[in-house]
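> Just the structure for this:
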Amino acid sequence: MTILVTGAAGFIGMQVADRLLEDGRAVIGIDNMNDYYAVSLKQDRIADLSRRHGKLFTFTELDFADMGALKDALTDHPVEAIIHLGAQAGVRYSLINPHAYVRSNLAGHVNMLELARERRVRHLVYASSSSVYGGNDILPFRVEDRADHPVSLYAATKRADELMSETYAHLFRVPMTGLRFFTVYGPWGRPDMAMWIFTSKILAGEPIPVFNHGRMQRDFTYIDDIVTGVIACLDNAPHDDGAVKAGGSRAPHRLYNIGNNRPEELMHLIALLEEACGRKAQMDFQPMQPGDVPATYADISAIARDVGFAPATGIELGVPRFVSWYRDYHGIGK
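You can find the predicted model right below:
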């Protein structure tokens, strides 16, 4: 089986590709290697995959928002399934550069839907986001909850992806699964996320920005658990039996929350980082940022029921693992 993984140089994409390759499955990875954060980190991820997996892994640098380039790159490659994780990420950055989100998350997503339709792939698994829940204040977030009041452009593009996928699954009967990721962390993580920012500043003796004066909760999910869930979904495509599903849909299209099902206080996370780093944090308390939400909490009953997803790594284990990797990657002694 050959699987196309978009965003293969990204945090989740790299680790999903790694697990697939370890299982002996061929992976074609694509990524545009943009400079939203350090390109060197993306290059290191791809180099790591290439070094350890050889010919099973093929990587092409391209922008999947360019349909011509996408088709040209895949001309000689059979693609049986797609894991579409590539996107312009970041809630706050969407306030600064909205066009990047329109190009990647809207035009790019349509291109992947068209590719799935043309190739008649057996399954398209794509990344959505917990951000689609917007300002919902009823916790935990359930897939059945309304998601029509986004509080950031990033969230709006991800909700649009879900609706477009529903349409394509209905019209062309391509099985699809959308995954609403909650806060993911772990080795090879992203420098724009709190875990990386806090760790780098604590180790450097610099103040860390603590938004909403620390009154925040996040459903932190360790990367190994996320990868297990993504691949379990890939291997369990929705059946196209024409039956009416929840919400009145007849399309072979599912949406799942994928998280830890355990919201953690931001201040508890900081305490664990202090312990793992071996020094106290200097805190710069700030108000809530535009587009952000005070709490996220995933109801994962649907994905647990359908594919057996059961996250096993709490932040008490995951945080020290991330800090250890961060030290090793940057050559910071203990």
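> from here on, contacts and neighbour counts on C-alpha atoms
OK.
> Show me what the helix or strand harbouring L115 is packed against.
In this structure, L115 sits in helix 108-119 according to DSSP states H and E. If you count contacts as 3 or more Cα pairs under 8 Å, 6 or more residues apart in numbering; DSSP states H and E, helix 108-119 packs onto helix 153-172.
> Okay, helices next: where are they in the chain?
11-22, 39-53, 67-74, 98-101, 108-119, 153-172, 194-204, 223-234, 266-277, 301-307, 315-330 (DSSP state H).
> Adding mean neighbour count, write those out as CSV.
Output for the helices of the chain, formatted as CSV (neighbours: other Cα atoms under 10 Å):
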stretch, mean neighbour count
helix 11-22, 22
helix 39-53, 16
helix 67-74, 14
helix 98-101, 16
helix 108-119, 20
helix 153-172, 21
helix 194-204, 19
helix 223-234, 21
helix 266-277, 18
helix 301-307, 16
helix 315-330, 17
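> Relative to E144, which of these is closest?
Among those, the nearest to E144 by Cα to Cα is helix 301-307 (10.3 Å).
> Another for comparison:
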Amino acid sequence: MKILVTGTAGFIGFRLALALVEKGFEVVGLDNINDYYDVQVKYGRLRESGFQEPYDYGRLYHSDKYPGLSFIRQNLEDREGMQRLFQEQGFSRACNLAAQAGVRYSLTNPYAYVDSNLVGYINLLECCRHNQVEHLVFASSSSVYGLNETQPFSVHANVDHPISLYAASKKSNELMSHTYAHLYGLPCTGLRFFTVYGPWGRPDMALFLFTRAMLEDRPIDVFNHGRMQRDFTYIDDIVEGVIRVLDNPPAGNPHWDPKNPDPASSSAPYRLYNIGNNNPVQLMDFIQALEKALGKKAQKNLLPLQPGDVPSTYADVDDLVRDLDYKPETSVEEGIERFVKWYRDFFQA
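Sure thing, here's the model as predicted:
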């Protein structure tokens, strides 16, 4: 079985591709290696995967560390390039983790989200449709819950009030996927990720920013005056959940009622899941765990809530537990300790 994983220079895509190869699957990774954040981290992930720069656009490279793993530098919005890749490779399944990420960045760079998350995603759907892909798993986000304050967030709840363009683009991916599941029978599963963290994590995320600032004796920016909580989910727990989902294409829900429609399923082969720790952590407790791992106190710059941010996220993962026996096991203290060890090694800090 050959699987396409997009976003393999990114945090989750990198770890997922390696986990799939280690389980014996053949994997082709795709990424455009954009400069939204420090590309040296992206190059580091690719080197860890057995690839060496430079990466010529549109050329397929084979890992020198992992037999069965390949990589291509390409944009999702490159329609002809995507069609050619699917025709040449014959993918059985696809997992889309490539996207323009970030809530705050979407306030100032909206077109980046349209190009990657909308134009790029329709290209991917069309390629899956025309090349008999058995299952498309795609990354959504906890950001889609927007103004919804009923917690824990449930996939069965309405999410029609996003508060950032990033969230709106992810909600759009869910709608687009359902359309293709309905019209063409393409099995699609969306995963709403909740604050993923761990070694090789994104430099724009709080854990990375806090660690760097604290090691450089700079204050950390703590929004909403610290009155924040997040369902921090360790990367290994996320990858395990994604693999379980990939292995289980959805069927239509025979009990789905069009007069009382459930947003999480459909009469079409379509499904949505939250994937998180189901255990929200107060931001101040998170910072305290980081202080312990680093052996130093943080200087805190307390700030108001930023536009596009929500004060709390908390995932109801009952459906994923019930359907696929999903059980996150990594504590925040253990996860932060592992991240700090990786950070010190990678940056020699």
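> picking that back up, for G86 of the first structure, find the nearest of the helices of the first structure.
Here helix 11-22 is closest among the helices of the first structure (Cα to Cα), at 7.5 Å.
> Could you save the helices of the first structure as JSON lines and add columns showing distance to V244 of the first structure?
As requested, the helices of the first structure are exported to JSON lines (distance: least, Cα to Cα, whole Å):
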{"stretch": "helix 11-22", "distance to V244 of the first structure": "31"}
{"stretch": "helix 39-53", "distance to V244 of the first structure": "41"}
{"stretch": "helix 67-74", "distance to V244 of the first structure": "33"}
{"stretch": "helix 98-101", "distance to V244 of the first structure": "33"}
{"stretch": "helix 108-119", "distance to V244 of the first structure": "22"}
{"stretch": "helix 153-172", "distance to V244 of the first structure": "12"}
{"stretch": "helix 194-204", "distance to V244 of the first structure": "41"}
{"stretch": "helix 223-234", "distance to V244 of the first structure": "20"}
{"stretch": "helix 266-277", "distance to V244 of the first structure": "41"}
{"stretch": "helix 301-307", "distance to V244 of the first structure": "17"}
{"stretch": "helix 315-330", "distance to V244 of the first structure": "39"}
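> quick one: which of those helices is nearest R92 of the first structure?
Comparing those by Cα to Cα, helix 153-172 comes nearest, at 8.5 Å.
> Contacts for the closest one, please.
89-91, 94-95, 98, 101-102, 105-106, 109-110, 113, 117, 128-129, 131-132, 134, 147-148, 150, 174-176, 178, 250-253 (Cα atoms under 8 Å, 6 or more residues apart in numbering).
> And Q87 of the second structure? What does it align with in the first structure?
Residue correspondence to the first structure (TM-score structural alignment): Q87 of the second structure is matched to T75.
> Likewise for A289 of the second structure?
Checking TM-score structural alignment: A289 of the second structure goes with L272.
> if I look at the counterpart of N75 of the second structure in the first structure, how far off is D35 of the first structure?
For N75 of the second structure, the aligned position in the first structure is occupied by D63, per TM-score structural alignment. Distance, D63 of the first structure to D35 of the first structure, by Cα to Cα, to the nearest Å: 13 Å.
> Compare those two and say which is more crowded by neighbours.
D63 (21 against 9; other Cα atoms under 10 Å).
> Now do the contacts for the nearest residue to the more buried one once chain neighbours are set aside.
Once flanking residues are discounted, D63 of the first structure sits nearest to N32: 4.7 Å by Cα to Cα, 6 or more residues apart in numbering. Shown in contact with N32 of the first structure (Cα under 8 Å, 6+ apart): G7, E61, L62, D63, F64.
> OK, contacts around the residue lying closest to Y43 of the second structure once chain neighbours are set aside?
Sequence neighbours aside, A9 is the residue nearest to Y43 of the second structure in space, at 7.1 Å (criterion: Cα to Cα, 6+ apart). A9 of the second structure makes contacts with L30, D31, I33, K42, Y43, R45, L46, as judged by Cα under 8 Å, 6+ apart.
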